[in-house]
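>>> Give me the fold of what follows.
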Amino acid sequence: MKAVVVREPGDVDSMQFIDVPIPKIGPKNLLIKIASSGVCYHDVLVRKGVIKHGVQMPLILGHEIAGTIVDVGSDAGGFKSGDRVATTQRYHICGHCHHCRTNHEPLCEEKKFLGDYGMFGGYAEYVSVEHDNVALIPEGVGFDDAAVTACTIGSVYNALRDVGNVKIGETVLITGASGGLGTQAVQIARAQGAWVIAQTSAPEKAAMLEELGGHKIVVHGRGEPFSDQILKLTGGVGVDVVLDNIGTPVFESVRRSLRTGGRWISVGQLTGDFVQFNPAQLILKNISLLTATSTTRLQLEQCLQLVKRGMVKPTIAQILPLDRARHAHDLMAQAKITGRIILRPEA
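Next up, the predicted model:
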C-alpha cells in the first residue's frame, strides 16, 4: 500500500510517500481501508520532533481516520466487513484498567496513539486498529466529516461538557478560534448555551467565526496581548471559562482574561516552550487550571450523532490526495487555513 512514512524528525522532506506492506491484524484488530484522513497540527509537531512522548519512529502520521472495514479479527466482535467506521485517536488501549472501565480510556497507561506509535496511522491506504477504538458511522454522515469528528469535535466536546461543565449563560473564550479545534469549540459552546467570545489573529476569518456562532470576535496581531479587549467586553469582570487551543504564546493573556473563580481548560500547546508563573496568581482568584485530552469512544459516538443531526458541522478547509501530505503540512505551518485539511488515498 501507499503511505506517508517519517523515519526521523525533520522538515516536510522527512515525509516519504512510499510503498509499505498492508498491516497485519491480530485477534482484536480491524483492518480499515481508509477513505479520509484529517491533518492535525499534532501531526506537524510529531514530524518536527516537538512531541516525543509515546512516539516510535519510523511511523505513519495521522490519527483522524474514517473508512470501511475489510477484515475483522477473531475477537473483534460487533463489527463486520463492509461497516463504515471512524476511529478515536488511539490504536490500542488495555481495556481493563480503571480508566478504560470508567469511560476515560484516553488516560489508559498502555494507550498507543495513532500516528505516533509506529506504522499505525491515517496517512495511508489501510490501517489496523483495535476494535475498542472504533465507532460505526451513522447513515447520512460522510467519510470526510466522520474522519475529523473524534479529534476536532470530540476533544472540545470532552473539554467543554465533561471537563469544564459549561453552564447556560456563562461566558466562554475560545482561543485559536479559527483553527481545527477552535471552529468546532465555537459551535459546541454556543450549543451549550454559552455567550461565546472567539479570539483570532486573522481578521479575514472574523465573519466566518460569527457565522459559526461567536457572539463577539476578538482580533489582534499575532503575538500581541488581547486581555484588555476581553475585559472590555465583559465589563471588567473577565470570562467564566477559557478553552485554550494555543498554550504558551497566549498564557498571560488568558490568565488576565479569567474572572475570579474561572475555569481554564487547556487542550492545545503549539510550541515546545515552557512558561513561568506564580501559582498565587491563580490561587488568589480561585482559578481552576484543567486539561482535556482526546476523545472516548462513547464521546465519538455521541459527536457523530450531533453531526448527523446537523447540530455541529465539521469545518473542512481543503481536500487533497494523499501524495500531497507535504503541501498540507506547509499550509498548516503557515496558518492560512480555516478548519481541517483532508487527505484521501484515492483522491
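>>> Only C-alpha atoms from now on, for both contacts and neighbour counts.
Noted.
>>> show me the contacts for residue 23.
Taking C-alpha atoms under 8 Å, 6 or more residues apart in numbering, we find residue 23 in contact with 31, 119, 120, 126, 127, 128.
>>> Residue 71 too?
By C-alpha under 8 Å, 6+ apart, the contact set of residue 71 is 30, 31, 32, 80, 81.
>>> for residue 126, same thing?
Contacts of residue 126 by C-alpha under 8 Å, 6+ apart are 1, 22, 23, 31, 32, 33, 34.
>>> what about the fifth one, distance to residue 209?
Read it as residue 32. Between residue 32 and residue 209 the distance is 35 Å, computed by C-alpha to C-alpha, to the nearest Å.
>>> if we can go back for a sec, can you flag the buried ones in the contacts of residue 126?
When the contacts of residue 126 are checked for burial by 16 or more other C-alpha atoms under 10 Å, the buried set is 22, 31, 32, 33, 34.
>>> so which of these comes closest to residue 325?
Set against residue 325, the nearest of these by C-alpha to C-alpha is residue 34 (14.9 Å).
>>> Hmm, that closest one is touching residue 64, no?
No - between residue 34 and residue 64 there is no contact under C-alpha atoms under 8 Å: 10.3 Å.
>>> what's the residue positioned nearest the centre of the chain in contact with, if anything?
Most central in the chain under C-alpha atoms, centre = their mean is residue 151, positioned 3.2 Å from the mean C-alpha point. Shown in contact with residue 151 (C-alpha under 8 Å, 6+ apart): 64, 88, 89, 181, 294, 295.
>>> give the contact list for residue 33.
Counting by C-alpha under 8 Å, 6+ apart, residue 33 makes contact with 67, 68, 69, 70, 125, 126, 127.
>>> Now do the last one against residue 343, distance only.
For residue 127, the distance to residue 343 under the criterion C-alpha to C-alpha works out to 14 Å.
>>> Go through the contacts of residue 151 and flag which are in helices.
Judged by DSSP state H, helices contain the following of the contacts of residue 151: residue 181.
>>> Which pair of the contacts of residue 151 spans the longest distance?
88 and 181 (15.1 Å).
>>> Please give the structure of this sequence too, so both can be compared:
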Amino acid sequence: MTREQDLGGIIAALTRLEVALRDRIQAVIQQSEVDVVRVAEVGIERAAADRGGVDDLAHGEAARRRISKRARRLEDRGPAAERPWVAPVEAALHRSSLPPRVRAHPSRSKLSYKCLIVEDAAIAGSVRQCSDRAPPWPSPSKGAPMKAWILDAVHTPLRLADAEVPQPGPGQVAIKVRATGLCHSDVGYMEGVIPFSTDLPLILGHEAAGTISALGEGVSGWQIGDPVVGAIHSTDAPGVTHDGAYAEYILVTASLLVKLPEGIDWGQAAAATDAGVTSYTGVVVHGQVKAGDRVGIIGLGGLGMTGARIAVLKGATVYGVEPKESSWDAAREQGVTEVFKDVSELEGMDLDVIVDFAGFGTTTTGALKAVKSGGRVSQVGLGKTEFTFNSYELIAKAITLQGSTPQGKPEHLQEVIDMVASGDLVIRAEELGFDEIPDGLARLARGEVVGRLYATLPE
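Below you'll find the predicted structure:
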C-alpha cells in the first residue's frame, strides 16, 4: 500500500467515525430523553508524520473538533443525572459502517478513543458499562512491527529486534503486554540447562500481564481492552512453547485467561502468573496446607517468601529456613513465626508439611528428618537435578514426597490474583524498563536479585 493510500484510508475511517458517533449520540438522546450526553475525548494522537512535518491528520483533527463542539452544546442542555453510565464507542461502531479496526501505521499515527458517556441511570440496561481506561483499539495490523528481545541460540545474548506482531488463531487472544516478569528459568534456557519445547530463535518471557488487543476466531466472553493474565501450562506457555512476553504483544489461549480486577498493579499481576502460582501450587495444591498446620518453608527467596505468606494466609503456623539473615526481618513481617539458618535446626519439630523451595539435596533430606510421620514434603526447588536421600526415613515414617510444578489451571491463578488484589499478598519485586531485560537476567544469573524482577512497557 502506498503512503497516499494509507493516509487516505485513515482519513476516510476518521470521517466515518465522526458520522457514527453523531448518529449514536442522536439515537441515545431520542431513545432515553437524557439530560446530558458527553463524548469523552475521541483522541487522535499524532506521532511525527514524517521529517517534513506534514500534517497528515488535519482532516481528522477537524473531525475531532466538530465532535467536541457538539458534545459541549449537549452538555449545556442541563445538569447531569445522579449516576453516570458509560457505553463503549465500540458498540456503536459495530453497528455502523466503520470497520471493527482501523489500520494505521504505528510510525505515523495512532487512533485512540475512550467512551461515550450517557449520564442517566434510567437507561442503564440499554448501554454497556466500561471503565475510563481507553481500550487499545485499533490493534496493530498483520505485519506491523513490534520490539522484542530474541534468543537466537543458547549461550548467546538476547538480541533486540523488530518482530511481526502475532495474530491470534482460533481460540487465542493477542495481548498488549504491560508488564513481564523475569524468571530464573529463562537464565536456564539461555545457558542450555533447561531444554526448549520449541525451536530457536525464540522470544523468551512467560510471566505477562496486559490488555486484550485482538480476538481469535471462536473466542467468546472476552472483549478488546480487558485487562488479563494467563495461566502457564507446561504444554502451552509463552516463552516456552511459543514466542513470549519479552515483547510488546503475545498470544495466549483464551481458556487460560483470568481477568484482572480494576486497579491491580501490572507488575504484581505479572509476577503472580509464575512466582505466585508456583508458590501457591507448592503450598496449597501439593503441600495441602490448611488452617492449623505447622509448616516449614525452606528457602526465603522470591518464591519461598511468597509461599510463606500464602501459608500464613491459609491459617498455618510457619517456620522458615534461610541462610541469609538479611531476609529474616522481611519474613517475620510476612507472618513467619521463627526463622532458622539451616534445615537441620528443624529436626525433631515433627512439622505437618515442609515445602522445599531450595532443592539442593541436603535441604530435602533435612526436610524428611523434620517432618512428622505421615507428613508431606512438597518439592519445588531445583537447586540440584540429582541427589540421594535416606529411603528408610521416607518409608519408615510413611512420608509423602511430592514434586510440585504449576498445573496451568486458571482457578489457581485466580486465587493468587485475589490475594494480591486484596492486599494480603504482596510479591516482593523490583521494576525495570523494557530495555533493561538483558541486564536483569544477568543479575539473576549472578544471584544478585532479592525477590522478583519485572519489566514494564508503555500503554
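>>> Could you see which of the contacts of residue 71 of the first structure carry over to the second structure?
Contacts conserved in the second structure for the contacts of residue 71 of the first structure, using both residues aligned by TM-score structural alignment, their matches' C-alpha atoms under 8 Å: 30, 31, 32, 81.
>>> Wasn't the last one part of a strand?
To tie it back to what came earlier, the one meant is residue 81 of the first structure. No - according to DSSP: H, G, I helix; E, B strand; the rest coil, residue 81 of the first structure belongs to no strand; its state is coil.
>>> who touches residue 185 of the first structure in this structure?
Applying C-alpha under 8 Å, 6+ apart, we find residue 185 of the first structure in contact with 153, 156, 157, 174, 177, 243.
>>> So which residues of the stretch 51-200 of the first structure form helices?
Counting by DSSP state H, counting those that start in this stretch, the stretch 51-200 of the first structure has helices at residues 98-101, 143-148, 155-157, 180-191.
>>> sorry, back to before: and the contacts of residue 126 of the first structure as JSON lines, adding secondary structure and distance to residue 247 of the first structure?
Formatted as JSON lines, the contacts of residue 126 of the first structure follow (DSSP: H, G, I helix; E, B strand; the rest coil; distance: C-alpha to C-alpha, whole Å):
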{"residue": "1", "secondary structure": "coil", "distance to residue 247 of the first structure": "37"}
{"residue": "22", "secondary structure": "coil", "distance to residue 247 of the first structure": "37"}
{"residue": "23", "secondary structure": "coil", "distance to residue 247 of the first structure": "36"}
{"residue": "31", "secondary structure": "strand", "distance to residue 247 of the first structure": "36"}
{"residue": "32", "secondary structure": "strand", "distance to residue 247 of the first structure": "34"}
{"residue": "33", "secondary structure": "strand", "distance to residue 247 of the first structure": "35"}
{"residue": "34", "secondary structure": "strand", "distance to residue 247 of the first structure": "32"}
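>>> List just the nearest of those to residue 15 of the first structure.
Residue 15 of the first structure lies nearest to residue 1 out of the contacts of residue 126 of the first structure, by C-alpha to C-alpha, at 15.7 Å.
>>> what sits against that closest one?
Residue 1 of the first structure is in contact with 19, 20, 21, 22, 124, 125, 126, counting by C-alpha under 8 Å, 6+ apart.
>>> let's go with 7 Å and repeat that
Going by C-alpha atoms under 7 Å, 6 or more residues apart in numbering, residue 1 of the first structure touches 19, 20, 21, 22, 125.
>>> just checking, what residue in the second structure corresponds to the third one?
Alignment note (TM-score structural alignment): residue 21 of the first structure maps to residue 164 of the second structure.
>>> likewise the last one?
Residue pairing (TM-score structural alignment): residue 125 of the first structure is matched to residue 248 of the second structure.
>>> residues near that match, how many?
By other C-alpha atoms under 10 Å, 25 other residues sit near residue 248 of the second structure.
>>> Same question for residue 311 of the first structure.
Neighbours of residue 311 of the first structure under the rule other C-alpha under 10 Å: 12.
>>> do residue 170 of the first structure as well
Here the count is done by other C-alpha under 10 Å, and residue 170 of the first structure has 15 residues near it.
>>> rewinding a little: let me have the buried ones among the contacts of residue 126 of the first structure in a markdown table, extended by distance to residue 271 of the first structure.
As requested, those are exported to a markdown table (distance: C-alpha to C-alpha, whole Å):
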| residue | distance to residue 271 of the first structure |
| --- | --- |
| 22 | 34 |
| 31 | 34 |
| 32 | 32 |
| 33 | 33 |
| 34 | 30 |
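>>> which one of those residues is nearest residue 198 of the first structure?
Nearest to residue 198 of the first structure among those, with distances taken as C-alpha to C-alpha, is residue 34, at 33.4 Å.
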